[in-house]
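*Asks:* Test case, fold it:
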Amino acid sequence: MRLPAAIEINEHDLKVVLARSFAKQQVSDCIVQRIEGLTDAQISKAIADIFRKEKIKPKPLLVCIPRSLVTIRNLYLPSHDEAEIQQMLQLHISRIVPYQKEEVVYDYALLGVDAMNSTELILAIAHRDILKKHMNIVQGADLYIDTMSLSSCAVWERVMFAQKAETNISELYLILDADVSSTDFIICSHDHLLFTRGMTLDIEKCVRENQIMRLTGEVRQSLALFHSEETRKNPSKIFLSGAPAIQQLEQVFKQEFEIPVQYVPGRVPAGATDYTSLTAVSEMALAKNTKRITFTLPELQISKTLRDRTKDITVLGSLAIYFFAILLLFFLGMSQREQAYLQRLSQHNAAIHDSIGSMLDQYHRTELIKECLAHRKVGMILLRELIDLLPDKIAITYLAIDGSGIMTLRGQSMQLSDVFTFISSLENSKYFKDASTKYTRTKKVADREVAEFEVTLHPETPA
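*Replies:* You can find the predicted model right below:
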């Protein structure tokens, strides 16, 4: 079964959220496992075991990159052209992180234009090795990543969606998403994530050992950093999310910051501690969003392209095989129908032959007799025509028809003119054609001159 799924891997926990579908917006299951001290191969096996047990092949599979693993800065750039912005970002990245540009992967989100007509954006930079580690762990479980996105974006989406009725488009809000060893500090509006900072704090110690002042101090410091980079007003409300234990600090934040504070409940499965946040990973599994900051490894993009092309080729090949199979079945069916029809005709013919066998033999004999009589009749008709055309003064001395059907006539006449008249009559007859004179000559017989002739012609079979 293919369902959306999201994975988050940090130094303490492996989090897996399975959704019924993007459309239903319902979580099917949540799994949290401690992975401290495990190797990458062991984590891969744990992921594979989870999906094997659930009998799910995730599609799509989204990976949540924790805020603590990403460097984020707010920038103002004096350009609105995308190509120029990309060039400026290359220069800023080399100043922000101590890595070569080939060692990092970055993405950014546009926030608008400030009073100086500069483009405001939030830039996120992740080291390539961190992303490759996530990719290798997931691929080690025989799974393939569709998207890797920043956790802060998903937290912002989740809280704003859950508190849609409680937010105003013109106000700013502070979100504190608490996890086992870190808390994500987020300043946002209804439409944009404006600022985020990772605070390294053990939420369990803050709650159990009464280190709340350290947490509030970190929040005040983060607010000061926000105002040093952004000339914006203060947040109008604080939303607490993530680990359920942070709900215990709701009254403390109200007293410290003197603004409304509201806890946004998350989805915590049985077995997960009160100090684990599933806000980001659950939101990624539940909803698609093109505004998220995503990190695209070239290796991951190539692998995805190859999988898509392989899938297309497989589908095309399957369709071609199906088409040829249908054609083959069609022609085989036609051939079988023709053979069956021929067999039925043969059987019918045999039945007819059995029923009228003697009559058929008698018919063949009758036809043979008729054919013989017809040939004899032809000869009689031709002879009759020849007698009618023959003048009284001409005597036929020889008449023969050879195997090719050519008739030869020889005869005598007292005058040559009678011979020519006879030949003309033969040419005009409907029973003879191609009359040709072989010779005409005269000779003396008993002191008289006699004309001899020979004529060949083709007899026509009478209709």
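*Asks:* use CA for all of it now, contacts and neighbours both
*Replies:* Fine.
*Asks:* Can you show me the helices along this protein?
*Replies:* Along the chain, counting by DSSP state H, helices occupy 40-54, 82-96, 128-140, 151-162, 203-208, 212-229, 250-257, 279-286, 298-389, 416-428.
*Asks:* Tabulate these (CSV), appending distance to residue 172 and mean neighbour count.
*Replies:* Formatted as CSV, those follow (distance: least, Cα to Cα, whole Å; neighbours: other Cα atoms under 10 Å):
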stretch, distance to residue 172, mean neighbour count
helix 40-54, 38, 16
helix 82-96, 26, 13
helix 128-140, 31, 17
helix 151-162, 11, 23
helix 203-208, 25, 17
helix 212-229, 12, 15
helix 250-257, 15, 14
helix 279-286, 20, 28
helix 298-389, 36, 12
helix 416-428, 121, 16
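*Asks:* Identify whichever of these lies nearest to residue 237.
*Replies:* With Cα to Cα as the criterion, residue 237 lies closest to helix 250-257 of the helices of the chain, at 9.5 Å.
*Asks:* What are the neighbouring residues in contact with residue 370?
*Replies:* By Cα atoms under 8 Å, 6 or more residues apart in numbering, residue 370 lies in contact with nothing.
*Asks:* follow-up on the earlier one: of all the helices of the chain, which one comes closest to residue 62?
*Replies:* Nearest to residue 62, of these and by Cα to Cα, is helix 279-286 at 6.8 Å.
*Asks:* Report all helices and strands that the closest one contacts.
*Replies:* strand 5-9, strand 13-19, strand 27-34, strand 61-65, helix 151-162 (3 or more Cα pairs under 8 Å, 6 or more residues apart in numbering; DSSP states H and E).
*Asks:* a markdown table please, covering the ones you listed and showing distance to residue 371.
*Replies:* As requested, these are exported to a markdown table (distance: least, Cα to Cα, whole Å):
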| stretch | distance to residue 371 |
| --- | --- |
| strand 5-9 | 92 |
| strand 13-19 | 93 |
| strand 27-34 | 94 |
| strand 61-65 | 91 |
| helix 151-162 | 102 |
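*Asks:* Here is the second sequence; please produce its structure so I can put it next to the first one:
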Amino acid sequence: MSKDIPTAIAMTDNCLKLVRARYVRGQGQLTALDVRHVNGDTDADLLPALREFARHKAVKGGGAYLVLPRHLAILKVIRLPSQEERELRQMAEIQISSQTPYTTDEVEYDVQVISRDEEGYTKVLLIVIPKDVTERFIELAEQARIALAGITISSIGLLGWLRYQAGRTRVEAKSPLALCNIDLNHTEICFIENKRLIFSRNVNVGLSELRSSPDELIQQIALSIKYYESEKMGGPLSRFVVVSGQRDLQEFIGQLEGQLQMPCESIAPTDGVNLPRHLRQTVLEEESGLTLTAPLGIHFADRKQVVNLLSSSIRASKQNKVLKRELIKLFVCGMLLYATALFVWSIRLSEKEKQVERLRSAVSELDPQIDEAKRKMRLIEYFDQYVDGRIFVPEVMGQLAKLVPEDISLNSLYLNERCVFTIQGYAQTREALNDFQARLVNEPMFRKVNLEFATSRRIFTMQVTDFKFTASLCDEEAP
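*Replies:* Presented below is the predicted three-dimensional model:
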């Protein structure tokens, strides 16, 4: 069990789950559990639940580890010509821009080794998540007054859960296997070999659809296995493990075995874990079908396998805080300077001739304060020169909003220090993409508009085109 993992908070599309576990006499024990249902994934939906979690003793004592849903991350299996850890990370970093629609500066990432071969190559799993996603959850945690210890994805929690069950001999994990975690509204399928995560996939079919018609989930499972085999990600699968809070899945397991032609078994998320009576009665019995696999597994994961996507985002957040504090200090200094000048001016006008000498004496006493105020004024003048000519982001965003056609969806906006503005998203029609490009070219604010790429892909039955534009917001790019 990883001693570095505090309370885990799992974010899903319909609820937030707070889980705390530990080993007691060699067996895992659940020590804290809370579930908060939400109506959506907006900040307004999530913040009240997070504030309730912040009151827990388990969170106050050591912070929390956020477990984000799989669909927020990008996972890529790549083969690299090295076996040295530092070189593998450098090579994987270079691959980010070609394997994902993001640049290295736009993402948090980590690399997990899958296997090494005799030819000197290493197969690794590249885990990428956009910075705007991590920064959003960092901001939510700060508003809720939760100290974050880390951010990871649900696939790592499922791997930790399997590791625990294998240690309890409840699951045979020596051969490659597939692990299917069925939640209320979605399902995550993980492929694992030698207790290492090879790949995972999120499917928008959950327990609610499974109860009425299991065919769609079985089809998605079969497609995932077909992709695993076609890409030769690992060895032949020996078994298929289904994890769900719903225990009466015998009929579904039978249908799945017939379709996959391999042994299938069903295990509850809390099998082999000691549950205190009050938690079992107040939460688990009321939440039929609830799965705690990912947040529970984080506590039992191998520390070396726990992906933490927090570090650089936290540094950026702290820098923003420092900048805000400095701006507030400058504003206060300016107000003090203004108040001091107004005070001196009003006294000089209101005092009579008999009070001139007294006024001069008073002003002489104020000289040190005036010198200090002048010093602060110079700071303000320097700050004014510093921000002069900077780009006003709200103006750019407002103008961009007028240019975006209806069939265009934007995923990412990024402005670098060279005044290069990057726009990424997808278009439902090619005509909408051409129209958007024409509008950008004709807009004086955007100079040197360039279409970096436009790639077609299919989202279920809809054909869309991913695109990336770059444009300069300055007359000349900074050297």
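*Asks:* Just put the helices of structure 1 in JSON lines and tack on distance to residue 409 of structure 1.
*Replies:* Supplementary listing: these in JSON lines, determined by distance: least, Cα to Cα, whole Å:
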{"stretch": "helix 40-54", "distance to residue 409 of structure 1": "108"}
{"stretch": "helix 82-96", "distance to residue 409 of structure 1": "110"}
{"stretch": "helix 128-140", "distance to residue 409 of structure 1": "107"}
{"stretch": "helix 151-162", "distance to residue 409 of structure 1": "118"}
{"stretch": "helix 203-208", "distance to residue 409 of structure 1": "136"}
{"stretch": "helix 212-229", "distance to residue 409 of structure 1": "132"}
{"stretch": "helix 250-257", "distance to residue 409 of structure 1": "139"}
{"stretch": "helix 279-286", "distance to residue 409 of structure 1": "112"}
{"stretch": "helix 298-389", "distance to residue 409 of structure 1": "10"}
{"stretch": "helix 416-428", "distance to residue 409 of structure 1": "11"}
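*Asks:* follow-up on the earlier one: out of the helices and strands packed on helix 279-286 of structure 1, which comes closest to residue 298 of structure 1?
*Replies:* Using Cα to Cα, these put strand 61-65 closest to residue 298 of structure 1, at 15.9 Å.
*Asks:* what's in contact with that closest one?
*Replies:* The list of residues contacting strand 61-65 of structure 1 from outside it, by Cα under 8 Å, 6+ apart, reads 4-9, 144-151, 280-281, 284-285.
*Asks:* Read off where stretch 139-151 of structure 2 ends up in structure 1.
*Replies:* Under TM-score structural alignment, the match for stretch 139-151 of structure 2 in structure 1 covers residues 136-148.
*Asks:* So for that stretch, first residue to last residue, what's the gap.
*Replies:* Stretch 136-148 of structure 1 has an end-to-end distance of 13 Å (Cα to Cα, to the nearest Å).
*Asks:* Then stretch 294-309 of structure 2?
*Replies:* The stretch stretch 294-309 of structure 2 measures 16 Å between its terminal residues, going by Cα to Cα.
*Asks:* Now do whichever strand or helix holds residue 448 of structure 2: distance to the chain's middle.
*Replies:* Counting by DSSP states H and E, the element that carries residue 448 of structure 2 is strand 447-459. Centroid displacement of strand 447-459 of structure 2 relative to its chain, using Cα atoms, centre = their mean, to the nearest Å, is 24 Å.
*Asks:* how about that strand: buried residues?
*Replies:* Buried residues in strand 447-459 of structure 2, counted by 16 or more other Cα atoms under 10 Å: 447, 449, 454.
*Asks:* Look at residue 303 of structure 2 and say how many residues are nearby.
*Replies:* Here the count is done by other Cα atoms under 10 Å, and residue 303 of structure 2 has 15 residues near it.
*Asks:* What is the aligned counterpart of it in structure 1?
*Replies:* Taking TM-score structural alignment, residue 303 of structure 2 has residue 289 as its aligned residue in structure 1.
*Asks:* where does residue 18 of structure 1 sit relative to residue 457 of structure 1, distance-wise?
*Replies:* Going from residue 18 of structure 1 to residue 457 of structure 1 by Cα to Cα gives 104 Å.
*Asks:* what range in structure 1 does the strand holding residue 448 of structure 2 sit on?
*Replies:* Residues of structure 1 offer no counterpart to strand 447-459 of structure 2, counting by TM-score structural alignment.
*Asks:* what does stretch 335-350 of structure 2 give?
*Replies:* Going by TM-score structural alignment, stretch 335-350 of structure 2 sits over no part of structure 1.
*Asks:* Any buried residues in the lengthiest strand in structure 1, and which?
*Replies:* Ranked by residue count under DSSP state E, the longest strand found in structure 1 is strand 432-445. Buried residues in strand 432-445 of structure 1, counted by 16+ other Cα under 10 Å: 432, 435, 437, 440, 442.
*Asks:* In structure 2, point out the residues matching it.
*Replies:* Against structure 2, there is no aligned range for strand 432-445 of structure 1 (TM-score structural alignment).
*Asks:* ok, now which ones touch residue 20 of structure 1?
*Replies:* 3, 4, 26, 27, 28.
*Asks:* so which of those comes closest to residue 181 of structure 1?
*Replies:* residue 27 (24.9 Å).
*Asks:* Give me the neighbour count for the closest one.
*Replies:* The burial count for residue 27 of structure 1: 19, using other Cα under 10 Å.
*Asks:* one step back: quick one: closest of the helices and strands packed on helix 279-286 of structure 1 to residue 270 of structure 1.
*Replies:* strand 27-34 (8.5 Å).
*Asks:* mind checking how far residue 253 of structure 2 is from residue 174 of structure 2?
*Replies:* Between residue 253 of structure 2 and residue 174 of structure 2 the computed distance is 22 Å (Cα to Cα).
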